[in-house]
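Chemist: Here's my sequence, what's the structure:
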Amino acid sequence: MLQKINRSVFMGNGPIKILYPGLVVSNSDTGIGSIGRIDHPEIHGRTTIPMHPHVNDEILSYFRTGIAKHKDSEGFVETIGKKKLMLMKAGKSFYHEEVIDGQSEPLEGLQIFIRPGRKDLKPEVVFLDLEELHSESKWRLLASPNSETIFQFSSETWLYDMKLLKDKSSTLPQLPKNNLTLLLYVFHGEVEINGNVGLEKKESLIIIDEAINITAVKDAELVLFVTDEKANVFKGGMYSGNQR
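Modeler: Coordinates of the predicted model:
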């Protein structure tokens, strides 16, 4: 199965656009498996997002331009940006704030809300320093459910990224097991899938039991979400949970 998600399904009138990927395939769940919500912020100018709560969300901050100063209830104060990513595992209760310096360079990226494997886990904050900003023409595994990555989700979820240069092609990465659901998101650029499905910036593709070939029409920055829809997941998180 291949199901395209157009940009028109994004919600939000301000600088943060919100994608509930489940809305295109379900009348009962706004997420897909453990993939609860994807925010795509584009923030120009200095902005403060004051201290606010998260409950039972696992939020990966994947910024590609700009920086944000993070402060939280676990005592962490850190500046995150394009080469320093952050995973917040909110658990039972967690508060944080962000001060964005979007004056010299706008902040753009993704805030990815993943559903935990079970509710009320212990809060945890993890940072990841990338050696390179992009992984060119090769899928890079950023997060997984196990110790092969610094970022570890509590659910059966994997996250990859790749920069595919114009006219170059790629297939999907080797997946950790069978019967998984994939969501291919175009963060920047334009690609063609199997020669007949075009995807531009902020468009995505749900992939189930399909082999695909990806060709970059323009230089493209891609993010690949992988989830096991049959695995245990808590769907009552404050932001990642089902919003129906």
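Chemist: going forward, measure contacts and count neighbours with C-alpha atoms only.
Modeler: OK.
Chemist: wait, what's in contact with E74?
Modeler: E74 is in contact with 94, 123-125, counting by Cα atoms under 8 Å, 6 or more residues apart in numbering.
Chemist: Quick check: of those, which has the highest neighbour count?
Modeler: F94 (21 neighbours; other Cα atoms under 10 Å).
Chemist: got a list of what the nearest residue in space to G66 that is not next to it in sequence touches?
Modeler: Once flanking residues are discounted, G66 sits nearest to L107: 4.0 Å by Cα to Cα, 6 or more residues apart in numbering. Contacts for L107 (Cα under 8 Å, 6+ apart) come out as 41-44, 63-68, 100-101.
Chemist: Swap in 6 Å and give it another go.
Modeler: 42-43, 65-66 (Cα atoms under 6 Å, 6 or more residues apart in numbering).
Chemist: same thing with I80?
Modeler: Applying Cα under 6 Å, 6+ apart, the residues near I80 are 67-68.
Chemist: What number of residues are in the vicinity of M51?
Modeler: So M51, with other Cα under 10 Å, has 14 neighbours.
Chemist: this one next, for a side-by-side:
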Amino acid sequence: MKTVLHKADTRGYANHGWLLSRHTFSFANYFDPTRMQFGALRVLNDDQVAGGQGFGSHPHQNMEIISIPLEGDLEHKDSMGNVTVIKEGDVQVMSAGTGIIHSEYNKNKDKEVKFFQIWVFPNQEDVKPRYDQISIADLKKKNQFYQILSPNPDDQGVWIHQDAWFHLGDFEAGKQDTYTIKKAGNGVYAFVIEGDVTINGQALNRRDGFGLTDIEQLTITADSDARVLLMEVPMIEE
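Modeler: Take a look at the predicted model:
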């Protein structure tokens, strides 16, 4: 087993007034050559957007982009004609492919919106751009991981052009679960959304990231009530 630990307070930080963003991996003005990616996982941003503010229209190409809202309402508009709102309990995915232009704004003027923005390198370039969003309310399970993303359109959750699987876990203190790697050679990046957990002997706290490679499974124990995102991805190099 090989591991990499990214404590919450070591992340990149940007304060744009309307946007507070913490970057697990190099992004925009934050650059650390040792923190460019974890395999196919390229971006993991923890964003907080002020009321009525947001990201104006901007392009993406050849990237799988996943948004997981934590609080508030985020309005999305794109060049494919989609106008939607995502909120806590939803998962949004875009395959940028040959090119897409979109904007994201806090729909509410009186409260913040908080969400994770995640980028994954695709295994196919120049695909037709695609947008989807789902509610995960009916997928949730207590004290065990449940799938929210996979490579297969027929599987549970959203899908992307990559051999990647994302799972969420909502745990009560003292509970334990084991996750088994879906594809040999893949690694898993665990991100603690809330609470304190121990994964394969490593104690982790809120917003810590922990990457594991050369494993077949991992075991998580909740040291408090906790929520964890597991991102299994191929260990590619860019």
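Chemist: Next one: the residue nearest to G66 of structure 1 from K119 of structure 1, what distance?
Modeler: 31 Å (Cα to Cα, to the nearest Å).
Chemist: again with S147 of structure 1
Modeler: Taking Cα to Cα, one finds S147 of structure 1 at 21 Å from K119 of structure 1.
Chemist: more neighbours, the two?
Modeler: Between S147 of structure 1 and K119, counting by other Cα under 10 Å, K119 is the more crowded of the two (18 against 10).
Chemist: doesn't the more buried one fall inside a helix?
Modeler: No. Counting by DSSP: H, G, I helix; E, B strand; the rest coil, K119 of structure 1 is not found in a helix; it is coil.
Chemist: What residue in structure 2 is the furthest from its centre?
Modeler: Within structure 2, D110 marks the point farthest from the mean C-alpha position, 25.8 Å out by Cα atoms, centre = their mean.
Chemist: wait, what's in contact with it?
Modeler: D110 of structure 2 sits in contact with G51, where contact means Cα under 6 Å, 6+ apart.
Chemist: Which position in structure 1 pairs with D126 of structure 2?
Modeler: Following TM-score structural alignment, the counterpart assigned to D126 of structure 2 within structure 1 is D120.
Chemist: Can you classify the nearest residue to its match once chain neighbours are set aside as helix, strand or coil?
Modeler: Leaving aside its chain neighbours, D120 of structure 1 sits nearest to K92 (4.0 Å; criterion: Cα to Cα, 6+ apart). What three-state DSSP gives for K92 of structure 1 is coil.
Chemist: right, and Y185 of structure 1 touches I207 too?
Modeler: No. Contact criterion Cα atoms under 6 Å: Y185 of structure 1 and I207 do not qualify, at 11.0 Å.
Chemist: neighbour count winner among these two?
Modeler: Neighbour totals were compared for Y185 of structure 1 and I207, and Y185 leads with 22 against 18 (other Cα under 10 Å).
Chemist: What's the match for that one in structure 2?
Modeler: So Y185 of structure 1 corresponds to F191, using TM-score structural alignment.
Chemist: Kindly report the same for F76 of structure 1.
Modeler: F76 of structure 1 maps onto N82 in structure 2, by TM-score structural alignment.
Chemist: How much space separates that match from M94 of structure 2?
Modeler: Counting by Cα to Cα, the gap from N82 of structure 2 to M94 of structure 2 is 11 Å.
Chemist: what about these two, which has more around it?
Modeler: M94 (21 against 12).
Chemist: Tell me if I am right that the more buried one is in a helix.
Modeler: No. M94 of structure 2: not assigned to a helix; according to three-state DSSP it is strand.
Chemist: Aligned to it, what sits in structure 1?
Modeler: Under TM-score structural alignment, M94 of structure 2 pairs with M88 in structure 1.
Chemist: I figured its match hits P123, correct?
Modeler: No. Counting by Cα under 6 Å, M88 of structure 1 stays clear of P123, with 7.6 Å between them.
Chemist: so how many other residues sit close to I206 of structure 1?
Modeler: I206 of structure 1: 23 neighbours (other Cα under 10 Å).
Chemist: so what corresponds to it in structure 2?
Modeler: I206 of structure 1 maps onto G211 in structure 2, by TM-score structural alignment.
Chemist: Surely its match touches Y189?
Modeler: Yes. The pair formed by G211 of structure 2 and Y189 meets the contact definition of Cα under 6 Å, at 4.2 Å.
Chemist: if we can go back for a sec, tell me the one among the contacts of E74 of structure 1 nearest to P53 of structure 1.
Modeler: F94 (5.6 Å; Cα to Cα).
Chemist: For the residue nearest the centre of structure 2, what is the enclosing helix or strand?
Modeler: The residue lying closest to the centre of structure 2 (Cα atoms, centre = their mean) is I118, at 4.3 Å. Using DSSP states H and E, I118 of structure 2 sits in strand 113-120.
Chemist: mean offset of the next helix or strand along the chain from that strand relative to structure 1 (after superposition)
Modeler: For strand 113-120 of structure 2, the following helix or strand on the C-terminal side (DSSP H and E) is strand 130-135. Here strand 130-135 of structure 2, set against structure 1 after superposition, deviates by a mean of 0.9 Å using mean Cα distance after the TM-score superposition for structure 1.
Chemist: ok, the closest residue to V9 of structure 1 other than its chain neighbours to E131 of structure 1 distance?
Modeler: Excluding its sequence neighbours, the residue lying closest to V9 of structure 1 (Cα to Cα, 6+ apart) is L19, at 6.9 Å. The gap separating L19 of structure 1 from E131 of structure 1 is 29 Å, by Cα to Cα.
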